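Undergrad: Need coordinates for the following:
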Amino acid sequence: MKFRPLLGLLLAFTLAGCVTRPVHDLPDMTTVAADKTDYPGLATVYVLRAKTQATSMFPVNVLIDGQEMASLRRKDYARIPVKPGSHEVKAHWNPMVQAPDVAVRGDFVAGKTYWLMFDTAQGMSGMQMTIGSRFRLLNEQQAREEMKDYDDRTRADLMPKSTTPAVAPPAAASAASATP
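TA: This is a model prediction of the structure:
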């Protein structure tokens, strides 16, 4: 019986890591979207995991409308086809991390490409270490700069039919332009 309060406290800390923040609506994304896509008739969404050290040893799962689409580690990205319309993009952590999941909702347009950067930060709140997470919307130039040394973790079943992505990372883009 002495262990019951300790068990309750342990359960509370474990469940605290599973908390999802409210879903935040993204602003008008067409201002930063590129007028090209890797998937005809669909939108392309690149999700990048930032280079930060916070929680870098754990992967984060990327879900679109509740369906797992990628698992990203630090300096990874995935390219995801999305039907036109409103969709929720969520970064879901392993409960051991005790970081809050973060979710955003946006309207995606067919024929366009979007870039979302997932980022984490550690800080102190009183005497307790805290971990925060967020999504940022990037434009094409910012995304290309970030993706220079990233690894493509796009699932094989989600790879575009063409062998050359419409929006290649900078190294691949410069190599492609050198070919006649």
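
Undergrad: contacts, neighbours, all on C-alpha from now
TA: Noted.

Undergrad: Show me the helices in this structure, by range?
TA: Assigned by DSSP state H, the chain shows helices spanning 3-16, 140-146, 170-178.

Undergrad: can I get those in JSON lines with distance to Ala78 and mean neighbour count?
TA: Shown next, in JSON lines, are those (distance: least, CA to CA, whole Å; neighbours: other CA atoms under 10 Å):
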{"stretch": "helix 3-16", "distance to Ala78": "28", "mean neighbour count": "11"}
{"stretch": "helix 140-146", "distance to Ala78": "12", "mean neighbour count": "15"}
{"stretch": "helix 170-178", "distance to Ala78": "15", "mean neighbour count": "12"}
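
Undergrad: To compare against the first, here's the next sequence to fold:
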Amino acid sequence: MDQDLFRNYRRWRSADEDGRNDEADAAFMSFFPGVTGDPPVSPDFAGRTMAEIAVVRARDARRARWFRVAFGCGASLGTAAAVYFGAAWLVTSFSSGLMRLLNLMVGSIVQVAAAAHTGADSWNVVSNLGRAAAAFAASPSVTMVILAMQGVAFVALVALQRLLRSDTESLR
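TA: Alright, predicted model coming up:
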């Protein structure tokens, strides 16, 4: 077969180089099927392929099921550990918050009763508001937030001035 293939190739190339188009086409038609012969597919190819696909899908389903079980167990254990270790913190925080709320309520009731007894005037109220504002502003976290807001405002002012300066220069 290889001899026929080489002979047909030489015949096609020589006819093509000499300009004999009809003879070159006929030689090409006899040469080309020998080069591109497709191997025959066995009749049970589709059946074997589908069976292999079914096996792989079953294996993937088993793997996914085991992963879900393992993930569920891990999530359950993690949740149990988080509840166990976080419960003390949660109870402490809740009781501390409750105590602060009770202190605030008792302090408010005492202040209202004392103010009603002594007669609260406007300067007394203003001084208490000023004291509360100073205590609020003296907190480090509030001070940092105020400084950060001032920094953002300064950057915005500088950017606005540059924008307006470039806008004024473009109008000239």
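
Undergrad: What is the resulting TM-score of the chain superposition?
TA: Superposed pair, TM-score by TM-score structural alignment, normalised by the length of the second structure: 0.21. Supporting alignment: 53 aligned residues with a CA RMSD of 4.3 Å.

Undergrad: between the helices of the first structure, which gets nearest to Tyr77 of the first structure?
TA: Closest approach to Tyr77 of the first structure among the helices of the first structure (CA to CA): helix 140-146, 10.1 Å.

Undergrad: what helices or strands is the closest one leaning on?
TA: Applying 3 or more CA pairs under 8 Å, 6 or more residues apart in numbering; DSSP states H and E, we find helix 140-146 of the first structure packed against strand 113-125.

Undergrad: Quick check: buried residues in the strand it packs on?
TA: Thr113, Tyr114, Trp115, Leu116, Met117, Phe118, Asp119, Thr120 (16 or more other CA atoms under 10 Å).

Undergrad: Just the closest of these to Ala143 of the first structure, please.
TA: Closest to Ala143 of the first structure out of those is Trp115 (6.6 Å), distances taken as CA to CA.

Undergrad: Spit out the contact partners of the closest one.
TA: Ala33, Val45, Tyr46, Val47, Leu48, Leu137, Leu138, Asn139, Glu140, Ala143 (CA atoms under 8 Å, 6 or more residues apart in numbering).

Undergrad: try 6 Å
TA: Neighbouring residues of Trp115 of the first structure by CA atoms under 6 Å, 6 or more residues apart in numbering: Val45, Tyr46, Val47, Leu138.

Undergrad: Just the buried residues out of the residues you listed, in PyMOL syntax.
TA: Selection of buried members from the contacts of Trp115 of the first structure for PyMOL, criterion 16+ other CA under 10 Å:
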select buried, resi 45+46+47+138
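
Undergrad: Would you format the contacts of Trp115 of the first structure as TSV with distance to Pro170 of the first structure included?
TA: Output for the contacts of Trp115 of the first structure, formatted as TSV (distance: CA to CA, whole Å):
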residue	distance to Pro170 of the first structure
Val45	17
Tyr46	14
Val47	16
Leu138	15
